[in-house]
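In: For reference, the sequence and a predicted model appear below.
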Amino acid sequence: MKIKQTPRKQPPRVTKTPRKKLRMACFFLVFVGVFVVGFFCGIKYRNALVGELSVRGFTKRSNSFTLGAKNFLRTLPKVPQRYLKASPAQKIYLNIKFKHLSKLQKKRSEALSIGHLTKTDDDYVPAEVIINGETLAVKLRLKGDDLDHLRGNKISLRVKVRDGKHIFGMRRFSLQAPHTKGYQAEALIHDHMRLEGIIAPRYFFVDTYINGSRMGIMAVEEHFSKEIQEFHGRRESVILCFDESLMWQSTNANASAGVFENYTTATLRAFHPSRIEKSPQLQRNLQTAIGLMRGFLEGKLRAEDVFDIELFAKFFAISEIWNTLHGLRWNNMRFYYNPITAKMEPVSFDVNANYVEDNSLLVLQHRFATLPRHMMQSPKMKEAYVRNLHKVIQRLVEGETISTLRKNEQGYLQILFGDTPLLGSFSFSNLVKRARTLSQITVDNYATYVPKMVFSQFNYPQIVHAYLVKEPTKHIEIHNVSDVPIEVVDIKAQKAVSCSLPMVIAASPFGQKLQYHCVDYDFAAQEKIEITVRLQGNEKLHKTVALHYAGVQNSHPISPQPLMQILRENSFLFWDKNRRCVVVKKGEWRVEKYIVFPQGIQVRIQSGCKLYFAEKAGLLIRGALLANGEAQNPIFLQAVKNTWCGITVLEANESSQLTHVHIHNTSGHLLPHWSITGAITFYKSDVQIKNCTIAHNSCEDALNIIHSQFLLENVHIHDTISDAFDADFAEGIVKGCEFFQIAGDAVDSSGSKIKIYNTTIRDIKDKALSFGERSKVEARNIHILRSGTGVAVKDNSYLEILQAKFTDIKHAALMAYIKKNEFGPAEIHATDVEIIGKKNIIAQTQSTIVLNKKVIETQDIDIDKIYKDGYMKKKR
């Protein structure tokens, strides 16, 4: 790693002069000569030469010298044209002080000596990044497990941007040599994942300099911050992985991972724990997510109870088609917990196209795909996999997916050719060929093979996990993570622990669930409990401090109740055989319990029905909701006494309809391990709501529509303690509606496309209209009166508003600004707009407001301060 020691604040100008181009041409001629000489210097040297060419992108990866030579000679004539026409990459300059650079070099030397990189939080050093003339403070450390990330000039780095700023719309990302993950192939696989709706990190290429010395083209890979969730239209939640530290500790001690090449010996952890600690909702999500995963690992829950099997089926299918194993190894798998469905979703990560399987076995049957094999034991998971595999293959064979990927590849190659002009394009014909072969897979002929693996005695870095678990009652769990029995010889706590010692815990065979004992103990919140154990027959003692951990969940938080049980316990419901749906009988009824309907069951509420819900009662429907009242005979849904939970419709196959329905006194869904922000929520469920009223809501959103198409016509929402209507990544129309007496925002959207017509909004404490995260909105004939802020457009959102009237706006009638730096400026075009009272228009620098054909002058605004301490601070 040859890097200058003195940082240079100003980036150097780099131009390709004719002399430099001549030098490059000479270089390639010399290289050809070396290649030819190598051919005659013995097989050992020839293979080494081909390997070096491959690493530098001069040939396709191949174990065959002959094939490597053919690829090299076939591509060589294209070099001059590629080099001259290579597209310039975005330049990024890193400045690192000498003492901090020395720390990185010392860590690199340590990794090269032991064979892999070990990482701690103390490895980070401060630095500066200069991009587009802007200097940003960052922290960085070395990145990667294997040494291919640290050899040569292109060292891999993990970068954290400081002070709430972003680079490329990201706060955390990696810089790594393109060859470490197969050049453009890694980006293409992630692109394919996103085409199928799977979360995948952004992956692209930049031209990188350190202290004025050019490292060259490097790959940028997004890390697991909340920005990756926002980019994919997901609600902020937690992303889990298995802690692989024991695997690497065992590798250091034994030159092999041994029994720790095993997800059952690994503790689950979440990324960015400090952010989670600050949010009670994220803490609840984390507890539920770990509890569900533990329930699956313990055999208490099925795969379909814990995982979104449709998304995992696509994830497995794409991995199989691309023949990549690396992203399916347990220590590389990442899991996003969807707080709405209470299911885990896959996050594509480190698929690493360098590691393809050259055998005829399915990747999912590989001995290292242990966790996917476990999941595939579920018949529903296997059926979903085969069904989605065929769908993904069909889209590939028909050419639409390939066309998109080819276009993306051309953009990647035009940048990569600047450093590696002999780099070959990806063989999409081979990809389609493998896909056609895989199309023969059926549920019946799909088979798994689990090998028996035997390991010798190891120097165990740890032999137990000890957890403090609150549910169902407080207790200590002691897990044996070794493959031999252990003895618990002491439990040191503030109070006496009721158990007989020594306690023997059976061995945990490789690939099977861990053996453990539970000890009842009422521990204090901050109590330190130390467990002392030893391997049976060994006098060496191992001590560990018990950590707080989520308990095993025996059921999914929103498991559907059997239909017959629902009908038996709720006499006001009956099954309509002709229409195959549940129908609410006419009349007035009390709903005493929370009802969770099975998947695909349609629910009909007849005109004139009045349902009175107990405080913890509500409806969760996984089919269409059809509540069609009449003007003179409406439907009423309200509380028996003070409040009730509300209604959630999840992933319905048909559109829901609500007409002449009055919904009052909702408080939101807060079950023991599941909660969402909306009282009335439609998630991936299209809906039409007409002539309805939603009033007296006491949770975050009175109405929340997510990833759905909608129509709100003549809907009245009033008297809510927070937001009235929230559209997240949805598309629809708001027509002839009225929102009033709202303590939060009247209409709030993220990433949505909305048209708002003939709507009145009054008496709003916060914002009448609030659009963010690339929302596109068209508004016509809007009247806003007595509101904190009239219209707020932020974060790369666009609003076109025509014929609007603002009356008595307290702070600003129109605002355009950036709240989240990763999105960028906003834009408002307002025509035929009348403002009565305070005429305050605020356009933050870089954002745009055009009011009645006049461009409003921009100004610097501290938006963070306004949200934290100013008039946009939420007061609940």
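Out: Sure thing, it's come through. Model, not experiment: these values are computed from the prediction. Numbering: from 1, shown residues only.
In: use CA for all of it now, contacts and neighbours both
Out: Fine.
In: Just say helix, strand or coil for the residue positioned nearest the centre of the chain.
Out: The centre of the chain sits closest to Gln229, judged by CA atoms, centre = their mean, with a distance of 4.4 Å. Recorded secondary structure, Gln229: helix (DSSP: H, G, I helix; E, B strand; the rest coil).
In: Pretty sure it sits against Glu236.
Out: Yes. Using CA atoms under 8 Å, Gln229 makes contact with Glu236 at a distance of 6.3 Å.
In: got the residue ranges for the strands in the stretch 401-550 of the chain?
Out: Here the stretch 401-550 of the chain has its strands, by DSSP state E, counting those that start in this stretch, at 464-469, 475-480, 486-492, 503-505, 515-520, 530-535, 542-545, 547-548.
In: Centre of the chain to the third one, how far?
Out: Computed by CA atoms, centre = their mean, to the nearest Å, the chain-centroid distance of strand 486-492 equals 40 Å.
In: and the angle from that strand to strand 530-535?
Out: Interaxial angle of strand 486-492 relative to strand 530-535 (axes from the mean of the first three to the mean of the last three CA atoms, to 10 degrees): 160 degrees.
In: follow-up on the earlier one: so for Glu128, which of the strands of the stretch 401-550 of the chain sits nearest?
Out: In terms of CA to CA, the element of these nearest to Glu128 is strand 547-548, at 36.7 Å.
In: want to compare, so here's the second one:
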Amino acid sequence: MKYQVKITVTLLIIATIALISSCFRNYKHSKERNIYSSLETLSKDKKHFVADSNSKYIFKGGNFQSGIQKRSGNFSVITTPKNAFSLSIGLPRIKQDSYVEASVWRKGEFGHLVAVTSGPTAYISTSDAVEIDNNGWSKLSLQFYMPPVKDFQELKVYVWNSGKDTVFFDDISINVIDKKIFPAFREDALHIEMDTSEYLKLMDVRKRAFNAGILQTTDDDWIKGMVFADGGLMKSSLRLKGDWLDHLHGNKWSFRVKLKKGNSWNNMRVFSVQNPMARLGVNEWFFHKFLITEGLLTTRYGFIPTTINGDNLGLYAWEEHFTKQLVESQGRREGPIVRFQEDALWDTRVFDKNGKRNNLKTPNFETSIIKPFSGSKIIADSILFKQFLIAQNLMYQYKHRLMPASKIFNIEMLAKYFASADVFLTRHSTKMHNQRFYYNPVLCKLEPIAYDCYSDIERYIKSTNPIYGYLHYDAIGSLDDEYLMARELFNDTLFTPLYINYLKKYSSEKFLDSLFDHYKNQIYFYDSLISIEFPEQYFFQYEILENATNIRNELPAFKKQFVTMKKENRHWKNTSKTIINYDTILKDFMAPNLITCYRQKDYGDSSYYKIYNFYPDDIIVLGLGTGDKRIKEVIVPVPIVKGFADGKSGTVMFSAENANLNYLFFSIKDHNEIMTTEIMLWPEPTAEQTPLQQMLTAYPFPDTNIIEKVENDKVWIKPGNVTMSNTVIIPMGYRVYFHEGTTLNMINKAGFISYSPININGTKQKPVTITSTDFSANGFTVLQANGMSQIKNTSFNNLNTLNYRGWTLTGAVNFYESDVTIINTTFYRNQCEDALNIIRSNFTLENSVFDYIQSDAFDSDFSEGKVLETKFTNIGNDAIDFSGSQIVIKDVEINNANDKGISGGENSTLLVENTTIKAAGIGLASKDLSIIEVNNCIITDCNYGIVLLQKKPEYGPSTLILNNTLLRNSKTRSLIELGSIVIENSDTIRGTQKNCAELFY
């Protein structure tokens, strides 16, 4: 590894130091034992060096004191291949939970600093220099922790010459710190409190983790606690988090925090707090910031001082968990977040009786269940559950390499994910057990969620393969399946060019210089802040720039290889290992995570269950239970499931009469212990095509029944009266044209889906009509079209929405990531939730009409646009509903909206001018941190004139600004929740009402 390089812009460092020094008080350690020797003083027998700090401590090797080389004073110690070991010291009673810091200066190559303990840490060695002085002396340093497995442990420290030449050592130091005192910051802190009994429960979990060598949590490990932040006290559930034990060192533990209903912090309901160095300090924060600017999903991330039960524990990193707030805060609709369960993998890393990783070979890849986060919520919601089943099959296709990347993923996001991991040295996040995916319910595809990025950067800095997708050989029985999953992505000729483009973009000097410059002040601040507690912290700018250079150098050869293989229609075979020598004798505790059980089907009150046994021994099914403590239903006859052998699992299917059975009870054959494993309350994944994949197979392009011709990149829809009885899908790369006067009648649940922009240019004399005479049309949908769509003089009548085997949208007309201009267009008598739904797009809606709308007329999320000179009449729900959007509304008329005339929610900004709202349930509603400015408008004859409230706890109060606006004849003029404000003609009205959302939702 390169020596630690910090950014050295003098003025910024001076400014940062001044700022940091005002943020904390003092930082020291308590009960330190400092042992230091300059190697100047020898014992009486001349065989030992006497410590300068305390003469009772002595180091071996005094008879090799040398004046040939010295860093300080007059002497050092000389080592040779024949006398390779020196400066040995034994410390017999080191308390558990102590921190040890050892260092020595070296002159010469191949010299090591070594520490040996009697606990699980066992043997630690380093030869990497952390500092080099002007005379060529290199400083070696070790920092490690004495785990709480014994009250006291023995420690031995020494130096070792592992080479063939002479090496000198000087100035050895050992500091033993019983307990750290952390810096006390003046910034607002996060305070976590818990009862003593709950704290002791965490202590037991922690002790269990240190005995096992890793932290493996269960549902029983959650405790009750309180969180105090931003002036509010919030009930919460807490547990320890993190896989490796660095999350549990000393008293600075990492926590997962779930806030109780109605509470949020930093717009999050569930989050983690952890040691900043678990993710290498400021580097993780920087990368998450970069990802968000690139539109890639990631967890929100930051730093905050933290106390536990009143004890200051210094600076923590906070990180969002995988909930709907993650995707909604980044401009996506709620959808399942899924992962491969990794419990069986971690079982192979549990300590054996000798305190070593057991490293047993188990079929943990085969048994890696596809699980959703917030599983109970998803199972209870019929829409989310259908979405999860689709997501599960997509994950199965990815896992077993059954479909190309472009059929499974949003490949634009996937290309960014892998390219950024290459450039920024974050491939750790792409490992199978770290991968998290969001199912995008609009696209019917998966998107990656990047997290856990900086954990083992060393191996990637030293990598000789800076471009992950640049494959150099066929993997024929040489790689495990988990690696082949990612390799297979690069066989997709749609995905790989995008990956190459983003490699080029992210690795360019200009791009990186601009990126670093944009965040430099914040990087300096956090780098210096974290360094107070963790001096080893530094920012990897040098390493990233050097790696980017390597990528730029290798990119031409990679591109050439791709072009050649595409031209020759060659693919990497990526054949997995056919025979794997799995261990046939495993520990009993491994069985629960090698048994999978799915609830396949329900028939009335009965359910069918399917078990897969990946454990090598047969198991006996004892019964099922609602919890993991007691069997509720015994299965007769008793199923016996054969053990895993020859690469195949034993399988059994059976039925049970009771509902709500969540746990399988079993025993290993010829063993007495009763074990349990969680039942997956859904059918097993299959290779079945997703709804979109089925459509692409069933309805190939071009469909000559409605397509007149395809000329280069232009697609023409047939003119005249056209009946469309099956779905039409137009791929990307075209522009779709409708002739003036065309009537397209979609019947028999036909849908229109285009991945290319559309031009519908009707005239007033010859408008275009998109209709459904049997009211069954599966919507008119434009997805990720690269270009502006234009719709003029068009009528959308009687349309339903896309609803095909679990792929369900909300709009009769939908635009997703597809900019559009709509002029002189009518939306009439839709048969679904929204007449027009626009998501993540720029739009203009002008001089149009919405009439006799079943529910919402115009619903838009995460968009920017204008609504001009448009009329809304006879609306079943909301006339205009925006979330997370920035909108201008001018010269609009709304008459008879059963719910809201205009609604802005989830941090929207609306400007409303010269608009009339009449006979609405609520004239104007501002929700969840939204700001609405209203100028020269009339709101009349509504149940509520204006309403301001907080609907979702992760948001906050709202603002409404009224200028020269008339509110009249409303049953209730205004309803303003506590915290929200209305500024009416410069007068401020502060809300006093509580829990207003309960009146409407």
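Out: It's in. Computed from a predicted model, the values in this text were never measured in an experiment.
In: Ile853 of structure 2 and Asp878 touch, don't they?
Out: No. Using CA under 8 Å, Ile853 of structure 2 is not in contact with Asp878; the gap is 9.5 Å.
In: After alignment, which residue of structure 1 pairs with Asp381 of structure 2?
Out: In structure 1, Asp381 of structure 2 lines up with Ser279, judged by TM-score structural alignment.
In: I meant to write Phe437 of structure 2 there.
Out: In structure 1, Phe437 of structure 2 lands on Phe335 (TM-score structural alignment).
In: Helix or strand: which one has its match?
Out: strand 334-338 (DSSP states H and E).
In: once aligned to structure 2, how far is that strand on average?
Out: Taking mean CA distance after the TM-score superposition for structure 1, the mean distance separating strand 334-338 of structure 1 from the aligned residues in structure 2 is 0.6 Å.
In: how close does the next helix or strand after that strand sit to structure 2?
Out: Next helix or strand after strand 334-338 of structure 1 toward the C-terminus (DSSP H and E): strand 343-347. With mean CA distance after the TM-score superposition for structure 1, strand 343-347 of structure 1 departs from structure 2 by a mean of 0.9 Å once superposed.
In: What is strand 343-347 of structure 1 packed up against?
Out: Where contact means 3 or more CA pairs under 8 Å, 6 or more residues apart in numbering; DSSP states H and E, strand 343-347 of structure 1 is packed against helix 303-306, helix 309-322, strand 334-338.
In: now the ones you listed in a markdown table, with distance to Leu246 of structure 1 and mean neighbour count?
Out: What follows is these, written out as a markdown table (distance: least, CA to CA, whole Å; neighbours: other CA atoms under 10 Å):
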| stretch | distance to Leu246 of structure 1 | mean neighbour count |
| --- | --- | --- |
| helix 303-306 | 25 | 22 |
| helix 309-322 | 26 | 23 |
| strand 334-338 | 18 | 23 |
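In: Adding distance to Phe368 of structure 1, write those out as TSV.
Out: Listed next are these as TSV, based on distance: least, CA to CA, whole Å:
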stretch	distance to Phe368 of structure 1
helix 303-306	19
helix 309-322	14
strand 334-338	16
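In: among these, which is nearest Ile155 of structure 1?
Out: strand 334-338 (24.3 Å).
In: Report the inter-axis angle for that closest one versus strand 343-347.
Out: 140 degrees.
In: Could you pull out the strands in the stretch 651-800 of structure 2 for me?
Out: Along the stretch 651-800 of structure 2, counting by DSSP E, counting those that start in this stretch, strands occupy 663-668, 675-678, 707-711, 714-717, 721-724, 728-730, 735-738, 743-746, 752-754, 758-761, 768-771, 780-783, 789-797.
In: Minimum distance to Tyr36 of structure 2: which of those has it?
Out: strand 675-678 (53.5 Å).
In: Figure out how far the closest one is from the centre of its chain.
Out: With CA atoms, centre = their mean, you get 28 Å for strand 675-678 of structure 2.
In: Map Ile174 of structure 2 across to structure 1 for me.
Out: Aligned partner of Ile174 of structure 2 by TM-score structural alignment: none.
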